[in-house]
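Trainee: only the shape, not the letters, is given here:
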């Protein structure tokens, strides 16, 4: 499953295998690479639950792809030894940190509660699950892949059926979904996605409370509470990294852009535009004739159970 700019799951490819193994994941990833012409995977970002076979398949088939690990799965493993609401909150603040200094501060706070808890957490390399170390080519700062669970719930009824009926039901559901999402996009009130608007509005509320100092060039020093950040409008960067991670101006960038008499919404990345969304959903599944029209080659026929 992929994710679109409204944060909906996007059915990209699916398969039925006898078991999730390194062999079946490699087979699947090779088909995905060839179908989408991904070559060595440069510029592509995956997120998984750290399943060994999948990790190896991605690194073998798409060696230059970025591979994030789902923070929820890390939390589930880590929290077996470190339970409690406070500990859960602290691990998520670590994962949500957008720059290294913030991550180290959060890790220090966790260590103050229990030193061994912090030490055990970094056994999971933070570059795979903490925003502070994510590549910014992918304009998505998500740290968990719960949209795959959304897809599994969506096909739950179909999954209980015989294999051909199951695949046909999924195909029809996806066919309708692609069409419905395109129609939904036509009714957007803005030229950028509702999710981008929602996040931008949240950032704007924070920006109002910030203070800004301009250096007369492209640099802005923006104060948020006790922290200071540097915004460079020419490079479209902020030291908090949120702008670079999401493609949506962070509170500090919004404050700087407003000082510069620019509309911050105009700096939202093209990936969130209606045009980009329509391009993503222009590829449709084509209708299929009924089963009596199917031609089955003898060598491909399935043996009866």
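Mentor: Great, that's in hand. Since this is a predicted model, take the numbers as computed values, not measurements.
Trainee: could you use CA atoms for every contact and neighbour count after this?
Mentor: Will do.
Trainee: helices of the stretch 201-305 of the chain, start to end?
Mentor: Under the criterion DSSP state H, counting those that start in this stretch, helices of the stretch 201-305 of the chain are mapped to 242-246, 251-259, 274-280.
Trainee: then this one, side by side with the first:
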């Protein structure tokens, strides 16, 4: 049940028993990749047989088979006095003007100032 499939991008090993392909697409998505489908067509196997269970119609029906019951208004909820929850502590906003220039990293430390065509500029290190 192992095959070697050659495509224009290279050779890929497909293991039909473990549902794996060397390209990795089948393992990630659960949907057979083009290399696996080529092996299935050679054996006259339907690709639907090798799909992951999460893509099946009966799995979808099971997921949505439970009823979602309506809730009463929050004023009618039963209050339990045993649990006392505290709200999180928020930090106050910092006072003063916002910082307009970004802080430079350590690797951006300025070198010596240079003068070019009468204008001074600062050269940055490349790190």
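Mentor: Here it is on my side, so go on. Owing to the predicted nature of the structure, the values given are computational and were not obtained by experimental measurement.
Trainee: strands of structure 2, start to end?
Mentor: 2-7, 10-15, 20-21, 110-116, 119-124 (DSSP state E).
Trainee: what does residue 287 of structure 1 align to in structure 2?
Mentor: When structure 2 is aligned by TM-score structural alignment, residue 287 of structure 1 is paired with residue 70.
Trainee: just to revisit the earlier point, of the strands of structure 2, which stretch is the most buried?
Mentor: Greatest average neighbour count among the strands of structure 2 goes to strand 20-21 (a mean of 22), per mean count of other C-alpha atoms under 10 Å.
Trainee: coming back round to it: residue 227 of structure 1 is nearest to which of the helices of the stretch 201-305 of structure 1?
Mentor: helix 251-259 (10.9 Å; C-alpha to C-alpha).
Trainee: which part of structure 2 matches that closest one?
Mentor: With TM-score structural alignment as the criterion, helix 251-259 of structure 1 aligns to 34-42.
Trainee: repeat for stretch 109-129 of structure 1
Mentor: So stretch 109-129 of structure 1 sits over no part of structure 2, by TM-score structural alignment.
Trainee: quick revisit: buried sites along the match of helix 251-259 of structure 1?
Mentor: Buried residues in stretch 34-42 of structure 2, counted by 16 or more other C-alpha atoms under 10 Å: 35-40.
Trainee: can you put the residues you listed in a markdown table and add distance to residue 119 of structure 2?
Mentor: Listed next are the buried residues of stretch 34-42 of structure 2 as a markdown table, based on distance: C-alpha to C-alpha, whole Å:
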| residue | distance to residue 119 of structure 2 |
| --- | --- |
| 35 | 63 |
| 36 | 66 |
| 37 | 67 |
| 38 | 68 |
| 39 | 70 |
| 40 | 72 |
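Trainee: farthest pair within these?
Mentor: The most widely separated members of these, counting by C-alpha to C-alpha, are 35 and 40 (8.9 Å).
Trainee: what's stretch 58-75 of structure 1 aligned against in structure 2?
Mentor: So stretch 58-75 of structure 1 sits over no part of structure 2, by TM-score structural alignment.
Trainee: so how far is stretch 171-189 of structure 1 off the chain centroid?
Mentor: Relative to the centre of its chain, stretch 171-189 of structure 1 is centred 20 Å away, using C-alpha atoms, centre = their mean, to the nearest Å.
Trainee: which residues does it contact?
Mentor: With contacts defined as C-alpha atoms under 8 Å, 6 or more residues apart in numbering, stretch 171-189 of structure 1 is touched by 11, 194, 274, 277-278, 281-282, 284-286.
Trainee: re earlier: what does the match of helix 251-259 of structure 1 rub up against?
Mentor: 3, 5, 12, 14, 16, 21, 46-47.
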